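my questions are about this predicted structure, shown below with the sequence.
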Amino acid sequence: MVSRMFRMETKVDPARRDLLRARLLETNTAASPVLRALRGTPAERDVPLHVWASDGADALAGGLVGHTWAGWLHVTYLWVDAPHRDTGLGGRLLAAAERLARRERGCAAARLETWDFQAPGFYRKQGYEVVCAIPDYPPGITEYTMTKRLS
């Protein structure tokens, strides 16, 4: 007989987090033919992808932080310093990341999240499409998930 007694904790525990993540990955891999096929391939690894732009004084003008996994580029952050906005730098950073993800890592698509006050219009101009909108996340703001094929 299995005990129904559970002790609940709320403390942050990196070791348990890592154990939970590993067990979830095992469960998901066992259940998904796609994830099983990725097992042991370069596409299985979550690999950081960063692109940086510096100005003439070698100061950070902008950058993109993301990663590739399972044939996808995930853009986590894209930022351009105010003096360099509206110069095309954001588009060049994004294009460089997409090119690297496609040519060197075999990615077929890209995804990102952005809020309604940030840059959904910018991403649409770069070929991204909204696949999900979450209103009031956080309250009063809509979050968009956007994707693009990298063919």
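Sure, I can see it.

okay, CA-based contacts and neighbour counts for the rest of this
Noted.

hmm, Cys68 is touching Thr76, no?
Careful, residue 68 is Thr; it's not Cys. No: between Thr68 and Thr76 no contact is recorded; they are 10.6 Å apart, counting by C-alpha atoms under 8 Å.

check it against this one:
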Amino acid sequence: MINMIQPSAETENEFVKSQLIQYNLHHVPAAKEKPYQLIGYHIKDEAGTIIGGICGVLYWGRTCLQIDILWLHESYRKQGLGSALLRRIEQEAVAREVHLAHLETFDFQAKDFYIKNGYEVFGVLEDCPIGHERYYLKKKL
């Protein structure tokens, strides 16, 4: 008999995640080398304070780049630093034979910035959160 659905602790979540990864590896054998690899860059000011950064993950045998976070302190925006961080992570991805980058952003964040940097919208999730849109973007590298 199957037990009732129960809340998961971190160990159960990690087990479920590992099982899905194992399943995925059967369908994308190239991913066995390193299924997920974190990648990121940051910028510091003259005082050594971090003023911006970009974080992502290479996956599927390092053929795809998912950009998770791009942040710049407000006083350093619109100076080309965000585009420089984006180009840097893309350059590293290309050097590792990545062919596709993707990300998500909200209507109150940076959709137009990403489009200006060569990304295209391939999906929109409306009312996420209520009254806003979540955009999914991609770029061939």
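Thanks, I have it. These figures come from a predicted structure and were not determined experimentally.

Thr68 and Thr76 of the first structure: who's more crowded?
Thr68 (24 against 15; other C-alpha atoms under 10 Å).

and the counterpart of that one in the second structure, how far is that from Asn24 of the second structure?
For Thr68 of the first structure, the aligned position in the second structure is occupied by Leu58, per TM-score structural alignment. Remark: distance between Leu58 of the second structure and Asn24 of the second structure (C-alpha to C-alpha, to the nearest Å) = 15 Å.

with adjacent residues omitted, what lies nearest to whichever residue in the second structure pairs up with Pro120 of the first structure?
Taking TM-score structural alignment for the superposition, Pro120 of the first structure sits opposite Lys111 in the second structure. Nearest residue to Lys111 of the second structure in three dimensions, chain neighbours excluded: Thr105, at 6.2 Å (C-alpha to C-alpha, 6 or more residues apart in numbering).

His132 is in contact with that neighbour, correct?
No: Thr105 of the second structure is beyond contact range of His132, at 10.8 Å (criterion: C-alpha under 8 Å).

the more surrounded of the two?
For Thr105 of the second structure and His132, the more surrounded residue by other C-alpha under 10 Å is Thr105, and the numbers stand at 19 against 13.

and the more buried one, what does it touch?
The neighbours of Thr105 of the second structure, taking C-alpha atoms under 8 Å, 6 or more residues apart in numbering as the test, are Lys111, Arg134, Tyr135, Tyr136.

again, but for Leu100 of the second structure
For Leu100 of the second structure, the residues meeting the contact criterion (C-alpha under 8 Å, 6+ apart) are Thr63, Cys64, Leu65, Lys138, Lys139, Lys140, Leu141.

try 7 Å this time
Thr63, Cys64, Leu65, Lys139, Lys140, Leu141 (C-alpha atoms under 7 Å, 6 or more residues apart in numbering).

what about the residue lying closest to the first one once chain neighbours are set aside, how many neighbours?
Taking C-alpha to C-alpha, 6+ apart, and ignoring the residues beside it in sequence, Thr63 of the second structure has Val98 as its nearest neighbour in space, at 4.1 Å. Burial of Val98 of the second structure is recorded as 21 neighbouring residues (other C-alpha under 10 Å).

Val98 of the second structure corresponds to which position in the first structure?
Residue correspondence, TM-score structural alignment: Val98 of the second structure in this structure matches Cys107 in the first structure.

kindly confirm my reading that its match is in a helix.
No: secondary structure assignment places Cys107 of the first structure outside any helix; it is coil (DSSP: H, G, I helix; E, B strand; the rest coil).
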